[in-house]
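> Need coordinates for the following:
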Amino acid sequence: MRLTQFSDYALRVLMYAAEHPERLVTITELADFHRISRSHLTKVVVHLAGSGYLQSVRGRGGGLRLAREAASIRIGEVLRGTEEDFRLVECFDRRTDACVLTPHCRLACGLHAALDAFFQSLDGLTLADLTAGGGARIDTQTVALPTPTGRARRTVPAA
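Down below sits the predicted model:
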């Protein structure tokens, strides 16, 4: 399973806003910090505001802030709202299931259990657990991390 870029960006936006509760953050600031397109972030922010996670303040000096306490925002809940498809295999959707093994297959049960465990784990995490409220801190310093091949290096925000 792989989360969409939309979900990734949504979590980044929420984490950044949680790290800066004392002020409004802007889409431009978020885009610059994460090196992400403003237009992509705008779509994410509109969704998060419509879902009740962010409050948007319009006008000069406007920006974004969390609409709820970080400790009340469950990561599993966020992902259920940002991901469109948790069908890990064809048989998860009875409308399109054409697999001949479905009536006797035990794999689907195992995959359903794994998906349930995935969400159970994420439902136990709050936004506060991922940010300063839980001991982590996102700042503008970067650290070098080796890539899986060990050759090239990339930088990410220091935690």
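
> hey, let's count contacts and neighbours off CA atoms from now on
OK.

> all strands for the protein, in order.
Along the chain, counting by DSSP state E, strands occupy 54-57, 63-66, 142-146, 153-157.

> Where do the helices of the chain begin and end?
Per DSSP state H, the chain carries helices over the ranges 5-19, 27-34, 38-50, 75-82, 107-123, 127-130.

> Before we compare anything, build this one as well:
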Amino acid sequence: MQLNKFTDYGLRILMTVAHDREMPYTIAELAKQLHVSENHLVKIVHFMAKQNWLITTRGKGGGIRFNPQVMQAHLGDVVRILQGEVDIVECHNPPCVLRVQCGLKGILNQAVNTFYLQLNQYKIADVLQLNPQTSPNKNAIPLLNLSS
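Purely as a prediction, here's the structure:
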């Protein structure tokens, strides 16, 4: 399974803005830092603010902040929400002649659910590894190396 760009950029945004600092982040700053267009980021940040993962404020001194409550969110749940409903295989458009006798869609859907269950063993805090001594899973593997 491959993460869509919306999910990829959303995770990059979370990982970036989670690093607390005095001034909030701006779209322009994130776009430059993450090498992503501002237009993409506006949509993603707006979506993530609606999920209450980010805190956004307008005007002078405004910007984007990380909502610390998201630290305890399960990674699989966050990825599933960012990904949206995705059919891993399309059986109806165009109609597949094998669908009457095919068990592939069910098997692939089960694999996708297992993928999310595996990710749910980790919380956002594990991915960020801001303070490994207090992370609930000190043996967290670097699941998402999105810098490439």
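
> Please state their TM-score.
In this superposition the chains share a TM-score of 0.76, using TM-score structural alignment, normalised by the length of structure 2; 134 aligned residues with a C-alpha RMSD of 2.3 Å.

> Next, format the helices of structure 1 as a markdown table and append distance to Pro146 of structure 1.
Below are these laid out as a markdown table (distance: least, C-alpha to C-alpha, whole Å):
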| stretch | distance to Pro146 of structure 1 |
| --- | --- |
| helix 5-19 | 21 |
| helix 27-34 | 19 |
| helix 38-50 | 27 |
| helix 75-82 | 27 |
| helix 107-123 | 27 |
| helix 127-130 | 23 |
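
> closest one to Arg153 of structure 1 among those?
helix 27-34 (17.2 Å; C-alpha to C-alpha).

> other SSEs contacting the closest one?
In terms of contacts (3 or more C-alpha pairs under 8 Å, 6 or more residues apart in numbering; DSSP states H and E), helix 27-34 of structure 1 is packed against helix 38-50.

> quick one: the helix it packs on to helix 75-82, angle?
110 degrees (axes from the mean of the first three to the mean of the last three C-alpha atoms, to 10 degrees).

> Run the chain-centre distance for helix 38-50 of structure 1.
In this view, helix 38-50 of structure 1 has its centroid 12 Å away from the chain centroid, taken as C-alpha atoms, centre = their mean, to the nearest Å.

> how far apart are it and its match in structure 2?
Aligned to structure 2 and superposed, helix 38-50 of structure 1 gives a mean residue distance of 0.9 Å (mean C-alpha distance after the TM-score superposition for structure 1).

> what's the closest of the helices of structure 1 to Gly59 of structure 1?
Judged by C-alpha to C-alpha, the one of the helices of structure 1 that comes nearest to Gly59 of structure 1 is helix 27-34, at 13.2 Å.

> what's the mean distance for the closest one versus structure 2?
By mean C-alpha distance after the TM-score superposition for structure 1, the fitted helix 27-34 of structure 1 averages 1.3 Å away from its aligned residues in structure 2.

> Give the equivalent position in structure 1 for Leu104 of structure 2.
In structure 1, the residue matched to Leu104 of structure 2 (TM-score structural alignment) is Leu107.

> show me the residues around that match that make contact.
By C-alpha atoms under 8 Å, 6 or more residues apart in numbering, no residues touch Leu107 of structure 1.

> His40 of structure 1 versus that one, what's the distance?
Per C-alpha to C-alpha, to the nearest Å, Leu107 of structure 1 is found 36 Å from His40 of structure 1.

> With Arg65 of structure 1 instead?
Arg65 of structure 1 sits 18 Å away from His40 of structure 1, taking C-alpha to C-alpha as the criterion.

> Alright, calling it a day.
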